[in-house]
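Engineer: Task: produce atomic coordinates for the following.
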Amino acid sequence: MMKIHEILEYLPHRYPFLLVDRVTEVEKGKTIKGYKNVSFNEPFFQGHFPGNPIMPGVLIIEAMAQLSGILGFITVDRKPADGVVQYLAGSSKVRFKRPVLPGDQLCMESEFVSGKQGIWKFNCRALVDGDVVCVAEIMTAEREV
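Structural biologist: Purely as a prediction, here's the structure:
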């Protein structure tokens, strides 16, 4: 399990764009699981949508990409402190099944599919209370900074 201080070693993101609160399981080169607690105080709820707040789908994809980036770093034994970052390089086969609301815990899973020359591919899904809210194929790219 990784708590926030260790997550911060693997992700360059900070408030308000850090979208992984905890990593609950990780198997190097295979899978990672983690979650984001979705609070009513999230800044995006002010405009998405007033009176009917839902988490933007692009942020669900970003959260899964951040979790996948952690798995990518762990797989190659690197961290941003080594002068590299994992960028979201693409997403495909994205499907949203239901909205994510304030108070939900967005549980995410990412499975390593392939990697070549710093481009990584993952199968991801996000769940709330055991129900799938989003599935996607995510690609990240490792780049020097």
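Engineer: okay, CA-based contacts and neighbour counts for the rest of this
Structural biologist: OK.
Engineer: how about the helices in the protein?
Structural biologist: 4-10, 57-75 (DSSP state H).
Engineer: what helices or strands is the first one leaning on?
Structural biologist: Taking 3 or more Cα pairs under 8 Å, 6 or more residues apart in numbering; DSSP states H and E as the contact definition, the neighbouring helices and strands of helix 4-10 are strand 22-27, helix 57-75.
Engineer: Can you lay out these as TSV showing mean neighbour count and distance to S114?
Structural biologist: Shown next, in TSV, are the helices and strands packed on helix 4-10 (neighbours: other Cα atoms under 10 Å; distance: least, Cα to Cα, whole Å):
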stretch	mean neighbour count	distance to S114
strand 22-27	17	15
helix 57-75	23	10
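Engineer: could you dump those to JSON lines with distance to G51?
Structural biologist: Shown next, in JSON lines, are the helices and strands packed on helix 4-10 (distance: least, Cα to Cα, whole Å):
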{"stretch": "strand 22-27", "distance to G51": "29"}
{"stretch": "helix 57-75", "distance to G51": "18"}
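Engineer: this one as well, want them side by side:
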Amino acid sequence: MKAEQILGLLPHRYPFLLIDRVIELTDDKVVALKNVTFNEPHFQGHFPGVPVMPGVLQIEAMAQAGGILASRAIQFDPTTHVMLFMAIDKVKFRKAVTPGDQLRIEVVPLRKGKIFKMSGEITVDGNVVSSAEFLAGLAEKSKVQ
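Structural biologist: Below you'll find the predicted structure:
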């Protein structure tokens, strides 16, 4: 799945779109890639001279991949509905992510339905850098305040 298709499924746009490409998508798994570049705005202040991708953005990348996965399980119009975080659990950061890394983001469903429970793991060069479980639910954009 290329950028145009991703943009059709996710409401996120630069600089907050954290999925560059989807390389595998089934009902039971999504694998996406994110190329981390020095030009990303968060590196200006996190941290000067020692650029590290914030962990919350890694979790967000997992959630965005999870949104793509959820779009296979339930049909919704991304112009009127959005998948929102509801909870994050069992978060672990094992290694710093720095410019030049390519994130391999794998998310699998633990429970499907109105509320999805998913498990995500990010690797760089085959090494786990972060992992988490999270809940996400579908909401009408007009009711999100």
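Engineer: ok, back up a step: pipe the helices of the first structure into JSON lines and attach distance to G103 of the first structure per row.
Structural biologist: Shown next, in JSON lines, are the helices of the first structure (distance: least, Cα to Cα, whole Å):
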{"stretch": "helix 4-10", "distance to G103 of the first structure": "19"}
{"stretch": "helix 57-75", "distance to G103 of the first structure": "15"}
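Engineer: list the contacts for H12 of the second structure?
Structural biologist: By Cα atoms under 8 Å, 6 or more residues apart in numbering, H12 of the second structure lies in contact with nothing.
Engineer: if you skip the residues just before and after it, what's nearest to S131 of the second structure?
Structural biologist: Nearest residue to S131 of the second structure in three dimensions, chain neighbours excluded: E121, at 4.3 Å (Cα to Cα, 6 or more residues apart in numbering).
Engineer: meant to ask about F40 of the first structure, not that
Structural biologist: Per Cα to Cα, 6+ apart, closest to F40 of the first structure is P102, 4.7 Å.
Engineer: so how far is V133 of the first structure from the residue of the first structure positioned farthest from its centre?
Structural biologist: Computed with Cα atoms, centre = their mean, the residue of the first structure farthest from its C-alpha average is G51, at 26.5 Å. Distance check for G51 of the first structure against V133 of the first structure: by Cα to Cα, to the nearest Å, it reads 21 Å.
Engineer: need the contact list for the aligned residue in the second structure for D129 of the first structure.
Structural biologist: Using TM-score structural alignment, the partner of D129 of the first structure in the second structure is D125. If you count contacts by Cα under 8 Å, 6+ apart, D125 of the second structure has them with Q102.
Engineer: So what's the residue count around the residue nearest to F40 of the first structure?
Structural biologist: A count of nearby residues for P102 of the first structure, using other Cα atoms under 10 Å, gives 17.
Engineer: so where in the second structure does stretch 61-70 of the first structure end up aligned?
Structural biologist: Using TM-score structural alignment, stretch 61-70 of the first structure pairs with 59-68 in the second structure.
Engineer: OK, contacts around the residue most central in space within the second structure?
Structural biologist: What sits nearest the mean C-alpha location of the second structure, by Cα atoms, centre = their mean, is A61, with 2.3 Å. Counting by Cα under 8 Å, 6+ apart, A61 of the second structure touches 18-19, 105.
Engineer: what number of residues lie near the closest residue to K114 of the second structure other than its chain neighbours?
Structural biologist: Closest residue to K114 of the second structure apart from its sequence neighbours, by Cα to Cα, 6+ apart: G137 at 6.1 Å. Other residues within reach of G137 of the second structure, judged by other Cα under 10 Å, total 18.
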